[in-house]
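Asker: Provide a 3D model corresponding to the input given below.
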Amino acid sequence: MRRPETDTARKLRREMTLPEVLLWQRLRGAKVGVKFRRQHPIGPCVADFYCASARLVVEIDGEIHADRVDDDQARDQFMQETDMRLCA
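Answerer: I've put the predicted structure just below:
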């Protein structure tokens, strides 16, 4: 049985926002010199983009996050506690 975060990540990959799609076009295929994953589960969170070699999480906080401020704060705290570098 899969973790719920995995199912959420799969759904989010199919329903990416325009800013996510545009950034993914630039990041995919190691075009920037490192490999990124999109909509990657990390603990209880799903990161928009994740680079494992740099432990870097990139979050696109647009309109969709306007009513999820508490969730975003919890995500930021989790990332800090697990020594992830977060760019939001």
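
Asker: use CA for all of it now, contacts and neighbours both
Answerer: OK.

Asker: all helices for this structure, in order.
Answerer: With DSSP state H as the definition, the chain shows helices at residue ranges 4-14, 18-27, 69-81.

Asker: And these: which comes nearest residue 39?
Answerer: Evaluated over those, closeness to residue 39 peaks at helix 4-14, with 5.2 Å, by CA to CA.

Asker: Next, the second sequence, to be compared with the first:
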Amino acid sequence: MTMAYEYMNEDEINSELFCSICHAPFNDPCCTPCGDTFCRACITQWLKSPNNTCPLCRKSLSLNALAPATHMVRNILDQLQ
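Answerer: Next up, the predicted model:
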């Protein structure tokens, strides 16, 4: 399921709800086994390049290991729309 979010005021969004790859609020967020969260499109593109590690902690990572973001993250994002 793809969740695209549009925010009324991005300046008021907590920085922890921003993707560290695109530096924008999460769009269809997913989590890595190491606990980091990214936009699904961003981390997919990252892993399709020669990278096979998490962009933040550099632990080994594959597309198969990605999981949907937690309900808490999705609920917070839903409230910000």
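
Asker: TM-score for these two?
Answerer: TM-score for the superposed pair, counting by TM-score structural alignment, normalised by the length of structure 2: 0.27. Supporting figures: 42 aligned residues with a CA RMSD of 4.1 Å.

Asker: circling back to that earlier point, with distance to residue 87 of structure 1 and mean neighbour count added, can I get the helices of structure 1 in TSV?
Answerer: As requested, the helices of structure 1 are exported to TSV (distance: least, CA to CA, whole Å; neighbours: other CA atoms under 10 Å):
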stretch	distance to residue 87 of structure 1	mean neighbour count
helix 4-14	19	14
helix 18-27	13	13
helix 69-81	10	14
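
Asker: any chance of the ones you listed in TSV, with distance to residue 56 of structure 1 too?
Answerer: As requested, those are arranged in TSV below (distance: least, CA to CA, whole Å):
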stretch	distance to residue 56 of structure 1
helix 4-14	17
helix 18-27	13
helix 69-81	10
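
Asker: for those, which one sits closest to residue 40 of structure 1?
Answerer: The closest approach between residue 40 of structure 1 and any of those, judged by CA to CA, belongs to helix 4-14 at 6.2 Å.

Asker: Quick one: residues in contact with that closest one.
Answerer: With CA atoms under 8 Å, 6 or more residues apart in numbering as the test, helix 4-14 of structure 1 has contacts from 38-41, 44-46.

Asker: what does stretch 39-47 of structure 1 give?
Answerer: For stretch 39-47 of structure 1, the external contacting residues (CA under 8 Å, 6+ apart) are 5-6, 8-10, 12-13, 38, 48-50, 57-59, 75.
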